[in-house]
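>>> based on what follows, work out the 3D shape:
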Amino acid sequence: MYNGGKIITGLIIFVLLISAPFLLNVGQANELPEISLDTPAINQLSEKQCVESVEFMRSQHPQLLNDWRDQVVREGESIYVSSSGERYEMSLDNNCLQCHSNQSQFCDACHTYTSVELYCWDCHGGGIAK
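So this is what the prediction gives:
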């Protein structure tokens, strides 16, 4: 019963340690990265259209790339038919990276911001020129 001071001190220290990350970041701006679509291949396009809509690609590109990988490697399929009916080769190297050739400005900007580690380059030759 005489340990009340120690218990309260311990609880205060515990609460401070748990809340420290939140308290240290109060008032700091969390700015979204600027994505650069300024590549020679994209600039040459008359209509700047990816395999799917911008909204779809922002939210679903990891799943799309995983599906492509599985279909190409496990099922031997190589053609993707988009929601608009267009046909594309399911290839990171021969499709995506033709337009999105600036890895540091395009891939790394968002993936660093969201703390997502890319493992694409484990199979695709170590990445693209930065």
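>>> from here on, just use CA atoms for contacts and neighbour counts.
Fine.
>>> any idea which element the residue most central in space within the chain lies in?
Closest residue to the average C-alpha location of the chain: H111 at 4.1 Å, with Cα atoms, centre = their mean. H111 belongs to helix 107-113 when assigned by DSSP states H and E.
>>> quick one: the strands in this structure?
Assigned by DSSP state E, the strands in the chain fall at 79-81, 87-89.
>>> what helices or strands is the first one leaning on?
This means strand 79-81. When contacts are defined as 3 or more Cα pairs under 8 Å, 6 or more residues apart in numbering; DSSP states H and E, strand 79-81 packs onto strand 87-89.
>>> to compare against the first, here's the next sequence to fold:
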Amino acid sequence: MPRQMYDKGKIVAGLVIFVIIATFPFWYNIGKAAPAPELKLTDKAKAEKECVMSVTDMKAGHMQLLDEWRDEVVRSANRLYVNSKGKSFNMSLSNTCLDCHSNKADFCDKCHDYASVRPYCWDCHIDNPKATEEAKE
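Have a look, this model is predicted:
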């Protein structure tokens, strides 16, 4: 057998072994994703039955909404948000969002930890503004 054929077989075998080793983690973990966390809603959130946007839209795009709110409030001094159903809301993470979703650990942190996301909202906003106000009194 010529030497070139022997080398060609080693290269092909090496490539096959490399592909198997490189893709092993993907094959090994198929179907083993952790389930999405179940969120605990406060009584107020349950009573409202509706958020600023639909649940699906909020899950997918709440950060974009909050970024838009920040820009509108800071740059345009506009604090009024009107959703697709015509209902008005105050553009405020601390007072609108956290009014219904007041338990940051049971609501925000569960999903952010699951998705390995570290939002910068809490650099400026406090977790529970109403508890802080009550402590001042």
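>>> returning to that earlier point: the helix holding H111 of the first structure vs the second structure, mean deviation?
For helix 107-113 of the first structure, the mean deviation from the second structure after alignment is 1.9 Å (mean Cα distance after the TM-score superposition for the first structure).
>>> residues in the second structure aligned with that helix?
Aligning helix 107-113 of the first structure against the second structure (TM-score structural alignment) gives residues 108-114.
>>> distance from the chain centre to stretch 61-78 of the first structure, please.
Distance of stretch 61-78 of the first structure from the chain centroid (Cα atoms, centre = their mean, to the nearest Å) equals 17 Å.
>>> what comes up buried for that stretch?
65, 68-69, 71-72 (16 or more other Cα atoms under 10 Å).
>>> tell me where the second structure has helices.
For the second structure, applying DSSP state H gives helices covering 3-28, 43-48, 55-76, 98-100, 108-114, 129-136.
>>> run the chain-centre distance for the shortest one.
Same thing as helix 98-100 of the second structure. Per Cα atoms, centre = their mean, the centroid offset for helix 98-100 of the second structure relative to its chain is 17 Å.
>>> which other residues reach it?
The contact list for helix 98-100 of the second structure, computed with Cα atoms under 8 Å, 6 or more residues apart in numbering, reads 41-45, 104, 127-128.
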